[in-house]
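K.L.:
model this:
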Amino acid sequence: MTHKVAILGASGYTGAELVRLIANHPNIEIAALAAERKAGLSMAQVFPHLRHMSLPVLCKISEIDFSDIDLCFCALPHKTSQEVIAALPKTLKIVDLSADFRLRDPAEYEKWYGNAHAALEQQEEAVYGLSEFYREEIKSARLVAGTGCNAATGQFALRPLISGGLIDLDEIILDLKCAVSGAGRALKENLLHAELSEGYNAYAIGSTHRHLGEFDQEFSALAGRPVKVQFTPHLVPTNRGILATVYVKGDAQAIHQALVTAYKDEPFIEVLPFGEAPSTHHVRGSNFCHIGVVADRIEGRTIVVAALDNLTKGSSGQALQNANLMLGEEETAGLMMAPLFP
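P.N.:
Model (predicted):
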């Protein structure tokens, strides 16, 4: 059976990544591509690397007939996404890649994103889209909220350790290095080559990064009490990838075994042999997440390192993985391509 999908926000990085991934899917057809400012252009004009594909011309969202669409990917900015989704047909399956439906408490959304939630009815039905941990809920969901790419990386490293009671919940330090594509395709002065290259910097230091809302929500629910991690992201002059270095108090061998057990049947999560650490080079362009565990020289302390591609496993690949679950397809369909190296 062929499923017809629409991609809203197709002129951004995550939209283009969705097109690239769906090209390998045996049972999904792209029926509509929307990009308000680039309506009327072909995808080849916007993304020349996709010129070999036969794709619909970019259009405005208002021009799409959703009656023939089985599922819609929404790759729009936050605030815009909730307004658009609220106006879509109530029976349409949706995978949202923005932040608009990730936080279950509307007050928390307003706290972290600075505006009141405008689609409370849809918020109530949204399922958090971390596929490996919400698989059954996603299968029956109409609206799935994709996670933040930083939030996904940190959760893959930490969720089994928190739920297993293996670490000190008050002593978690999460240090992330993030590629520039995570900031989107819009022109920004600090992302110009001359401003970004040959160095890297910490940003949103302390308590301002919006993905902290996801960490607070998910880790506290797992632990049954409030959990707040120390989290600092760093912007590095690379195109793709996130590397999370997590410092915890707990036995390294037990932590490694817990991760091996938790992910032994997961097709996209690879736990490395004890003592090895991953690289973003080894997951680039793929839907895989690699996790390594190393014992610190200080007894009772452990370093967990996780790497994934922010555009694939951290966003569009995760979105397609969720869509597969929602449409009754094999979860891995269109997603088993090997990483690109070097």
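K.L.:
okay, CA-based contacts and neighbour counts for the rest of this
P.N.:
Noted.
K.L.:
thought P26 was touching A333?
P.N.:
Yes - proximity of P26 to A333 meets the contact threshold set by CA atoms under 8 Å, at 7.3 Å.
K.L.:
which one of the two has more residues nearby?
P.N.:
When P26 is set against A333 and neighbours are counted by other CA atoms under 10 Å, the residue ahead is A333, at 19 against 13.
K.L.:
here is the second sequence; please produce its structure so I can put it next to the first one:
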Amino acid sequence: MGFRAAVAGASGYAGGELLRILLGHPEIEVGALTAGGNAGTPLAQHQPHLIPLADRVLAETTPETLAGHDVVFLALPHGQSAAVAASLPDSTLVIDCGADFRLEDPADWERWYAGEHAGTWPYGLPELPGQRAQLRAARRIAVPGCYPTVSSLALLPAVAAGLVETQDIVIVAASGTSGAGKSPKPQLLGSEVMGAVSAYSVGGVHRHTPEIEQNLRRVTSDAVTVSFTPTLAPMPRGILATCTARVQAGVDTAAVRRAYADAWAGEAFLHLLPDGTWPSTAATAGANTVVAQVAVDERAGRMVAVAAMDNLAKGTAGGAVQCMNLALGLPETTGLTTIGLAP
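P.N.:
All right, here's what the predicted structure looks like:
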């Protein structure tokens, strides 16, 4: 195997998904596994599905433990990545799955996350126009949030082609409970989640809003305003995002479909579904894919783009490995599957 990778935060959902993918990667040897409060406990206690690593004991997240690796993945709570990354040499490829380095504007960080902005790293969404060149030269990469990944990809072709107005974009997205992390929370108890769908962070206060707007601004000179409402669905993983925007005069469903087909031509992980077929989260479980369908509601004058994605795979760990492949000079698809699990 060519490269050795460490995972900091290996006991969490993102860390577990990273390890699941890395175990099947032909060019990666899994090195150090670290944690915070779970340090000193066996990985099998937290990730029983990772049988090849069952005998590993989680170490503390220290510079000494992470030293000597070609790649270090940081699957840590927001605000903790900067100090760890600063202790690693510039030659180490560091991929942060948290929010610390995603936002370009320090004022956005201070408003949405509070505290001092740690800086901005190359943004780990290869499908953004021009982004692959940056990622191939990067030693530091900020993986997008899960909601921004699916929402941005669902909207970018229409925005880039000038088919929609950019100051009236509405996104309502349903996510599985793993998106909230592994820490116990009353609202995530089985008795609260089963048989129920609930909204949260309503009224334009979700932290992923500025990240979505930042991505869309990359492909348009127009001002961008997004109204984003997340909902919690009774499933462990997956996101279904319904994105709408007012269409420009004369734009119909056929024009929108052409724009998406052209934009996604040659993209291994982005799939425009056949006409009349609509996305399901089940089709993306475990896969590094985004599947989408588009239509124009002519009566309301709005484009509707619906996209499904696994929040832990393409939305976090799979996207991180995709970026790693680019930065290490490997084929972008190495170790990643487009095959989902259904039913």
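K.L.:
let me see the TM-score of these two.
P.N.:
Once superposed, the chains reach a TM-score of 0.94 (TM-score structural alignment, normalised by the length of the first structure), with 337 aligned residues with a CA RMSD of 1.6 Å.
K.L.:
element containing the residue in the first structure that E211 of the second structure lines up against, please.
P.N.:
In the first structure, E211 of the second structure lines up with E214, judged by TM-score structural alignment. Using DSSP states H and E, E214 of the first structure sits within helix 212-223.
K.L.:
now the element after that helix, going C-ward?
P.N.:
Assignment by DSSP H and E places the next element after helix 212-223 of the first structure at strand 230-236.
K.L.:
tell me what angle the helix or strand following that next one forms with strand 230-236.
P.N.:
Counting by DSSP H and E, the next helix or strand C-terminal to strand 230-236 of the first structure is strand 242-249. Angle of strand 242-249 of the first structure versus strand 230-236, following axes from the mean of the first three to the mean of the last three CA atoms, to 10 degrees, is 150 degrees.
K.L.:
which bit of the second structure covers strand 242-249 of the first structure?
P.N.:
Mapped onto the second structure using TM-score structural alignment, strand 242-249 of the first structure spans residues 239-246.
K.L.:
count of neighbours near P77 of the second structure?
P.N.:
14.
K.L.:
ok, for it, nearest residue in space, not its chain neighbours?
P.N.:
Excluding the flanking residues, the one nearest P77 of the second structure by CA to CA, 6 or more residues apart in numbering is G98, at 6.5 Å.
K.L.:
the one you found: what's it in contact with?
P.N.:
L74, A75, L76, P77, H78, G79, S81, A142, V143, P144, G145 (CA atoms under 8 Å, 6 or more residues apart in numbering).
K.L.:
do the same with G184 of the first structure
P.N.:
Going by CA under 8 Å, 6+ apart, G184 of the first structure touches G12, Y13.
K.L.:
need the three-state assignment for A133 of the second structure.
P.N.:
helix (DSSP: H, G, I helix; E, B strand; the rest coil).
K.L.:
corresponding residue for it in the first structure?
P.N.:
Aligned partner of A133 of the second structure by TM-score structural alignment: E136.
K.L.:
contacting residues around its match?
P.N.:
Per CA under 8 Å, 6+ apart, neighbours of E136 of the first structure: none.
K.L.:
one more: the one 5 residues further on?
P.N.:
By CA under 8 Å, 6+ apart, the contact set of A141 of the first structure is K93, E125, A126, V127, M326.
K.L.:
tell me which of those you also see in the second structure.
P.N.:
Counting by both residues aligned by TM-score structural alignment, their matches' CA atoms under 8 Å, the second structure reproduces these contacts from the contacts of A141 of the first structure: K93, V127, M326.
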